[in-house]
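In: what's the 3D shape of this:
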Amino acid sequence: MPQGSSHRVVLVVDENSNPFEMSCAIEIFGLSRPELGRDLYDFRLCAADPQTRMRDGFFTLTGVAGLEAAEQADTLIVPNRPDTEVPRAERVLDAVRRAHARGARLVGFCSGAFTLAEAGLLDGRRAACHWMWAEAFRARFPRVRLEPDVLFVDDGDILTASGSASALDLGLHLVRRDHGAEIAGHVSRRLVFGLHRDGGQRQFVERPLPTVPDESLGPLLAWAQERLGEPLTVAGLAARAAVSPATLHRRFRSQLGTTPLAWLTGERVALACRLIERGEERLDVVAARSGLGTAANLRARLRRETGLSPSDYRRRFGPTAGVLESGDAGR
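Out: Model prediction:
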C-alpha cells in the first residue's frame, strides 16, 4: 500500500491522447493535499516525444519527462486515444511491458484497454472499455474477457475504466484501495464527485435525456446520510421525498447513475469503513451504527467493496495500521 507520497504514479501521454483523462489523473493523483498534512502520491507525466500533439490538435504538450520516467512507476497509467485502430508506438508498448514485468500496477482509462491489449497483457484477463468500442475490441482481442457494460474492472494489478467519466470512478477506487474510505471520501468531496459508483454498475448507453429535469436529490441524500444506522428502506426514502418508489428509482438513475438501494448500501459500507479507521473494533457495533445489521453482513459487504476482511481492513487503515490487536484474527 502506498505510504504518503512514496508511491509514484506515472501517466504516459501518447500522440492524440485525450486531455480529459489526463486531467482526471492529475486531479486525483497529482494535486497537493495540504489539508491532509501529506500528499498521497508522487505523480509524474511522461511522453515518448518532447512535443506531443493532443487529441484533435487542441494543444501540444511539452516540458514533461521522457519515457524513462515510466521505469520508476509504482502505478503506470497507460495512454488512451480515440483512434483505436492506429497501433501504439512499439517503444510505448515496451515501456508498459517492462513496468508490468517488474510488478508495477497498470491502469487504463477508456481506450487505454487497447494499449494494454496491444502490449499482450490482457489475454485471459478481465477488462473494461467504452461500449462504443466493445465490438471492435472483441474482434481484435478475442482472448480478453471484456466486460463492456461495467464502469471499471479491478483485476488486481491491472485495472481498466470504461469511459471518460469512469476514470474518476476508478481513480477514487484506487485511492480508497490505497488509503481507505476516509481519505477517498475527502478526495471525492474536493472533486465534488460522488464516491460510490460501483465498478459493476452498468454504463450509460445512449440514454435519452429527460424532457423535464428531476428535482435535486440533495436534501434527501443529506437526510439519509444522517440516519444510516436506522432501518431505512427504499419505500421509506420515497415517502420522505413524497414520490413513488418508481419515481425515486428514476431520479436516482438520472442524477446518480445508480439505484436507491445500491446508493444506500454504498453509504453504509463507507460509514463502516470510517468507523473501523477511527478505531472501533467491535464488529457488531460497526454493523449496527452503519445500518448493515449483522457482523456477517458487514464482513460480506466489506469484502465485496474493498476485497478485505474487517481485520485486514483494520490492519491496513486503522489507527494502529500494521499492528494486529490481540484476539483480532477471528474478527
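In: from now on I want contacts and neighbour counts done on CA atoms only, so please keep to that.
Out: Will do.
In: ok, and what's touching stretch 80-99?
Out: Outside of stretch 80-99, the residues within contact range by C-alpha atoms under 8 Å, 6 or more residues apart in numbering are 13-18, 48, 55, 67, 70-71, 73, 76, 78, 105-106, 108-116, 118-119, 121.
In: and for comparison, fold this next one:
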Amino acid sequence: MTWPVDFLPHRAQTRRVRNVVVLVQDGAEPFGLGSMCEVWAEPYHPEDDNPVFDFKVAAPRPGRVRGASGFDLHVEHGLDVVEQADLVCVCPKRDHLAPSPEVAAAVAAAYERGATVFAHCTAAFVLGEAGLLDGRRCTTHWRHVAELVERFPAAEVDPDVLYVHDGRVVTGAGSAAGLDAALHLLREEFGAATAASAARRMVVPPHRDGGQAQFIAHAVPDCDAETLGPLLSWILENLAADLDVESLARRALMSPRTFARRFRAETGATPHAWVTRQRVLRAEHLLERTDRPVEWIAGEVGFANAATLRHHFARVRGVSPQAYRRQFAC
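Out: All right, here's what the predicted structure looks like:
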C-alpha cells in the first residue's frame, strides 16, 4: 500500500530514501524477499510514527517467477520501475552463479544515477556482474565467500562480518544478517529511534554491528560460570561505570584473559569494541531525544569527555554528534 505524500510520517518526508524496489529472479529465496518486505513494505503504524515507502517488487519479466522452496511468485512490475528507486534491494536466488544480465544492468544503471544498492546474501554476485564490487569492501554468506573471491578478484571480500556498507553499496552475509543490514540502512536514513521501533515490531535485536563475526567456529565450553548475558545487561544499565577488561573480568569472576576469550566467543567482538559501540548507540538515543549538551551526554554514556565521544561517534557514524542531532532530533 502506498500512502499519499501528506500522510507519510514526518521523518519520511525529510530523508533520501522514499522509493524502494526489490529485485527477484527465478529461483528466488523466500527469506530474502520476506526480510526486505518486513523492513521496507510496512504500512503506517501511528504508535510508531514509522516511515512508509513506495515499495515495489520487480522481475526481469512481470508474471510468474519460480521460487526456490516449493512455491512461486507472481510479480506485477518489470525492471522499468528501478528507474525511480532511491534504494534497490537484490534478493538472492538458488543458482547464484547465473545472475540475470538484465538485472545486473538495471542495478548498474540505478547506481550510476545515484541510488543506493543493497545485495542480500548471494545477491552480491549480481553486484559483481554489475561491476560494483571492484575495489570495494563487500561480503556474502560464508559458504560462498571463496566463489565470490574467485569470480571477482578485484573485490575486497571480508568473510567475517555480518554486512558491509561501502559508499552507496551494501552487502549482507545472508539469512538473518539481511535484517541486520536493512535495519542498519534504516538507522542511517531515519535515526536510531526509528530503527529500534522497527526491530521491536519484528521482535529482533535493534542493532548488531556489521563487524560482528558471521558465526562462532567453536562452541563455548561448558564451565561453572554463568553465561555472559546477565553481565551484558548490567553493562547496558551502567555505561557510565569503569568498564575496562579488568573490572568486567572481576565482576564475571574470571581472569582477564579468560574473560576476553569468552566475551569474544559469545559476542563476536572484543569487550572494548562492544562497550564502545553500546556507548555510541546510547549517545545516538540521547542526541535524538534530548537537548542536553554533548559534554553531558559524554559523561552519561561513559566517555571521559566530549572530545572522546566525538572521536568514537565520528568513527562509527561518519558525522559529528552535532551533525547527527541536526539530522535526527525529534
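In: re earlier: just the buried ones from the contacts of stretch 80-99 of the first structure?
Out: Among the contacts of stretch 80-99 of the first structure, those that count as buried by neighbour count (16 or more other C-alpha atoms under 10 Å) are 13-18, 48, 55, 67, 70, 73, 76, 78, 105-106, 108-116, 118-119, 121.
In: which position in the second structure pairs with residue 115 of the first structure?
Out: For residue 115 of the first structure, the aligned position in the second structure is occupied by residue 126, per TM-score structural alignment.
In: now that match: how far from residue 214 of the second structure?
Out: Distance of residue 126 of the second structure to residue 214 of the second structure, given as C-alpha to C-alpha, to the nearest Å: 21 Å.
In: contacting residues for residue 108 of the first structure?
Out: Contacts were defined as C-alpha under 8 Å, 6+ apart; by that measure residue 108 of the first structure touches 77-80, 115-116, 159-161.
In: how about TSV for these, with distance to residue 127 of the first structure and secondary structure added?
Out: TSV is the format used below for the contacts of residue 108 of the first structure (distance: C-alpha to C-alpha, whole Å; DSSP: H, G, I helix; E, B strand; the rest coil):
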residue	distance to residue 127 of the first structure	secondary structure
77	15	strand
78	14	coil
79	15	coil
80	14	coil
115	12	helix
116	10	helix
159	7	strand
160	6	strand
161	8	strand
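In: which of those residues sits closest to residue 29 of the first structure?
Out: Proximity of the contacts of residue 108 of the first structure to residue 29 of the first structure (C-alpha to C-alpha) peaks at residue 77, which lies at 10.8 Å.
In: hmm, the closest one is touching residue 110, no?
Out: No: with contact defined as C-alpha atoms under 8 Å, residue 77 of the first structure does not reach residue 110; the gap is 11.2 Å.
In: intersection of neighbour lists for the two?
Out: Between them, residue 77 of the first structure and residue 110 have no joint contacts when contacts are counted by C-alpha under 8 Å, 6+ apart.
In: show me where the stretch 51-200 of the second structure has its strands.
Out: Listed in chain order, the strands found in the stretch 51-200 of the second structure under DSSP state E, counting those that start in this stretch are 54-58, 63-65, 73-75, 87-90, 116-119, 137-138, 156-157, 163-166, 169-172.
In: which residues in the first structure does the fourth one match up with?
Out: What that stands for is strand 87-90 of the second structure. If you align by TM-score structural alignment, strand 87-90 of the second structure falls on residues 75-78 of the first structure.
In: so where do the helices sit in the second structure?
Out: 30-40, 101-112, 124-129, 145-151, 176-190, 192-202, 229-237, 245-251, 256-267, 271-289, 294-301, 306-317, 321-328 (DSSP state H).
In: pipe the ones you listed into a markdown table and attach distance to residue 163 of the second structure per row.
Out: What follows is these, written out as a markdown table (distance: least, C-alpha to C-alpha, whole Å):
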| stretch | distance to residue 163 of the second structure |
| --- | --- |
| helix 30-40 | 14 |
| helix 101-112 | 19 |
| helix 124-129 | 11 |
| helix 145-151 | 13 |
| helix 176-190 | 6 |
| helix 192-202 | 16 |
| helix 229-237 | 23 |
| helix 245-251 | 27 |
| helix 256-267 | 16 |
| helix 271-289 | 16 |
| helix 294-301 | 26 |
| helix 306-317 | 14 |
| helix 321-328 | 22 |
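In: deepest-packed of those helices, please.
Out: helix 124-129 (a mean of 25; mean count of other C-alpha atoms under 10 Å).
In: what is the neighbour count of residue 218 of the second structure?
Out: Summarising burial for residue 218 of the second structure: neighbours were counted as other C-alpha atoms under 10 Å, giving 7.
In: correction: the previous question concerned residue 216 of the first structure.
Out: When neighbours are counted by other C-alpha under 10 Å, residue 216 of the first structure registers 11.
In: which one in the first structure is aligned with residue 54 of the second structure?
Out: Residue correspondence to the first structure (TM-score structural alignment): residue 54 of the second structure is matched to residue 42.
In: please disregard the earlier target; I meant residue 203 of the second structure.
Out: Applying TM-score structural alignment, one finds that residue 203 of the second structure aligns to residue 192 in the first structure.
In: next: residue 183 of the second structure.
Out: Looks like residue 183 of the second structure aligns to residue 172 there (TM-score structural alignment).
In: I figured its match hits residue 28, correct?
Out: Yes: between residue 172 of the first structure and residue 28 there is a contact at 7.2 Å, judged by C-alpha under 8 Å.
In: which residues do these two both contact?
Out: Each of residue 187 lies in contact with both residue 172 of the first structure and residue 28 under the rule C-alpha under 8 Å, 6+ apart.
In: ok, residue 151 of the first structure to residue 161 of the first structure distance?
Out: Plainly put, residue 151 of the first structure is 6 Å away from residue 161 of the first structure if you go by C-alpha to C-alpha.
In: overlap of the contact sets of these two?
Out: With contacts defined as C-alpha under 8 Å, 6+ apart, the residues shared by residue 151 of the first structure and residue 161 are residue 128.
In: ok, so of the contacts of residue 108 of the first structure, who is nearest residue 130 of the first structure?
Out: Within these, the smallest distance to residue 130 of the first structure is 8.0 Å, found for residue 161 (C-alpha to C-alpha).
In: right, I'll leave it there.
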